[in-house]
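Engineer: quick one: sequence plus predicted model below, questions after.
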Amino acid sequence: HCSLRYRKEVAEQVKLILQAPDMQEARRRLNEFVEVFGSKVPKAVACLEEAFEDAMAIMAIPAKYRKRFRTTNMQERLNEELRRRERVIRIFPNDDSAHRLLGAMLAEINEQWQARRYLDMDEFNEWWEGQQQNTSNVLELNKKVN
């Protein structure tokens, strides 16, 4: 949605918006972006404004967990490991043999991860319970008002 003339500058500004430390700063950066690029690349601006809330949904989660939730590093590492082991065989005699190898590898990786802790969910669960409590309090207030 952006001409080549502005592509690099727009990409840099969008990256700054997405890397904002909190929602307030992200909105401020979005407003600046709209002011600067609104007339230059209206389709890109409209697209960003429309998708802003979805793109920034990760901000609702505590900062400690954001990077792990928003990146695909774990999936990419898994794919690398599968490819590394699959390359050793080079040619599979049939599809079933490839499925067996990949299935065995995934089962092995699953067992390894069962013993690990990817995130310390205790703190996250406490935060989540607080969010649920706040939501139920708001709903109760709405019932009383209406």
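Structural biologist: Structure received.
Engineer: okay, CA-based contacts and neighbour counts for the rest of this
Structural biologist: Noted.
Engineer: mind listing what's buried in the strand or helix carrying Glu12?
Structural biologist: Element membership for Glu12 (DSSP states H and E) is helix 4-18. Residues 10, 13-14, 16-18 are the ones in helix 4-18 that count as buried (16 or more other CA atoms under 10 Å).
Engineer: what angle separates the helix or strand just after that helix from helix 4-18?
Structural biologist: Under the assignment DSSP H and E, the closest C-terminal helix or strand after helix 4-18 is helix 23-37. Per axes from the mean of the first three to the mean of the last three CA atoms, to 10 degrees, the angle that helix 23-37 makes with helix 4-18 is 170 degrees.
Engineer: after helix 23-37, next one along is what?
Structural biologist: Using DSSP H and E, the helix or strand that directly follows helix 23-37 along the chain is helix 42-55.
Engineer: next one: the very next helix or strand once past that next one to chain centre, how far?
Structural biologist: Using DSSP H and E, the helix or strand that directly follows helix 42-55 along the chain is helix 63-70. Mean-position distance between helix 63-70 and its chain equals 8 Å (CA atoms, centre = their mean, to the nearest Å).
Engineer: same for the helix holding Glu12, what does it pack against?
Structural biologist: helix 23-37 (3 or more CA pairs under 8 Å, 6 or more residues apart in numbering; DSSP states H and E).
Engineer: tell me which residues of the helix it packs on come out buried.
Structural biologist: Using 16+ other CA under 10 Å as the test for burial, helix 23-37 gives 23, 26-27, 29-30, 33-34, 37.
Engineer: and the contacts of it?
Structural biologist: 10, 13-14, 16-20, 45, 49, 56, 59 (CA atoms under 8 Å, 6 or more residues apart in numbering).
Engineer: let's bring in a second model and compare:
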Amino acid sequence: MRPAGRRRPPGAELLEDATPSELAYLDFPREHVTWARTNNVQERMNCETKRRTRVVQAFPSFGSLVRLVGAVCCDQNDAWLASRNFIGVRSLDPGYGCKPLPEEPGGVDRVLRLVGEAFDRKRRVA
């Protein structure tokens, strides 16, 4: 219960109702949390598409609309690929220091056998 007279920010209810998977990004290193919290690629893509399609009053065909939106998507993809890396390799180094698990003898054969059995069961059901 909060003290009388104090208001909570509107986002407080969102955090209270959030599931652990929605807050998983908070376990990332500090440099990654800022990027994950502020990076909304889809929203930027939608804004750029609206900006470019607003110029055209009426599209002559559905195909022309698809071509324009496709070109906008390609431009945004190229711009994103050419931009600087938000997550640096140096910040990932502690994760790379983990020792790999020892390989189980016959592990690959076991996996192949299990996958084969799963496909056989699927074929029998279909």
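Structural biologist: Arrived safely. Quick caveat: nothing in here was measured; it's all calculated off a predicted structure.
Engineer: can you pull the TM-score for these?
Structural biologist: The TM-score (TM-score structural alignment, normalised by the length of the second structure) is 0.58; 96 aligned residues with a CA RMSD of 3.1 Å.
Engineer: now the buried residues of helix 4-18 of the first structure in TSV, with distance to Asn137 of the first structure?
Structural biologist: Below are the buried residues of helix 4-18 of the first structure laid out as TSV (distance: CA to CA, whole Å):
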residue	distance to Asn137 of the first structure
Val10	41
Gln13	38
Val14	36
Leu16	35
Ile17	32
Leu18	31
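Engineer: wait, Arg70 of the first structure touches Ala57, no?
Structural biologist: No: with contacts counted by CA atoms under 8 Å, Arg70 of the first structure stays clear of Ala57, the gap being 10.0 Å.
Engineer: and the buried residues of helix 23-37 of the first structure, which is closest to Leu139 of the first structure?
Structural biologist: Nearest to Leu139 of the first structure among the buried residues of helix 23-37 of the first structure is Met23, at 23.4 Å by CA to CA.
Engineer: that closest one -> the second structure?
Structural biologist: Under the alignment (TM-score structural alignment), Met23 of the first structure pairs with nothing in the second structure.
Engineer: separation between Met23 of the first structure and Met56 of the first structure?
Structural biologist: According to CA to CA, to the nearest Å, Met23 of the first structure and Met56 of the first structure sit 7 Å apart.
Engineer: same question, Arg84 of the first structure
Structural biologist: From Arg84 of the first structure across to Met56 of the first structure, the span is 35 Å (CA to CA).
Engineer: look at these two and report which has more neighbours.
Structural biologist: Using other CA atoms under 10 Å as the criterion, Arg84 of the first structure and Met56 rank with Met56 on top: 17 against 11.
Engineer: and the more buried one, what pairs with it in the second structure?
Structural biologist: Here Met56 of the first structure is matched to Leu23 in the second structure, going by TM-score structural alignment.
Engineer: give the contact list for that match.
Structural biologist: Leu23 of the second structure makes no contacts at all, as judged by CA under 8 Å, 6+ apart.
Engineer: helix, strand, or coil at the corresponding residue of the first structure for Ser83 of the second structure?
Structural biologist: Aligned against the first structure by TM-score structural alignment, Ser83 of the second structure finds its counterpart in Arg116. Three-state assignment for Arg116 of the first structure (DSSP: H, G, I helix; E, B strand; the rest coil): coil.
Engineer: and the gap between Arg116 of the first structure and Lys8 of the first structure?
Structural biologist: 41 Å.
Engineer: and for Leu106 of the first structure?
Structural biologist: In terms of CA to CA, Leu106 of the first structure sits 40 Å off from Lys8 of the first structure.
Engineer: and what of Asn137 of the first structure?
Structural biologist: Note on Asn137 of the first structure: its distance to Lys8 of the first structure, by CA to CA, is 46 Å.
Engineer: alignment lookup: Ser61 of the second structure to the first structure.
Structural biologist: Counting by TM-score structural alignment, Ser61 of the second structure lines up with Asn94 in the first structure.
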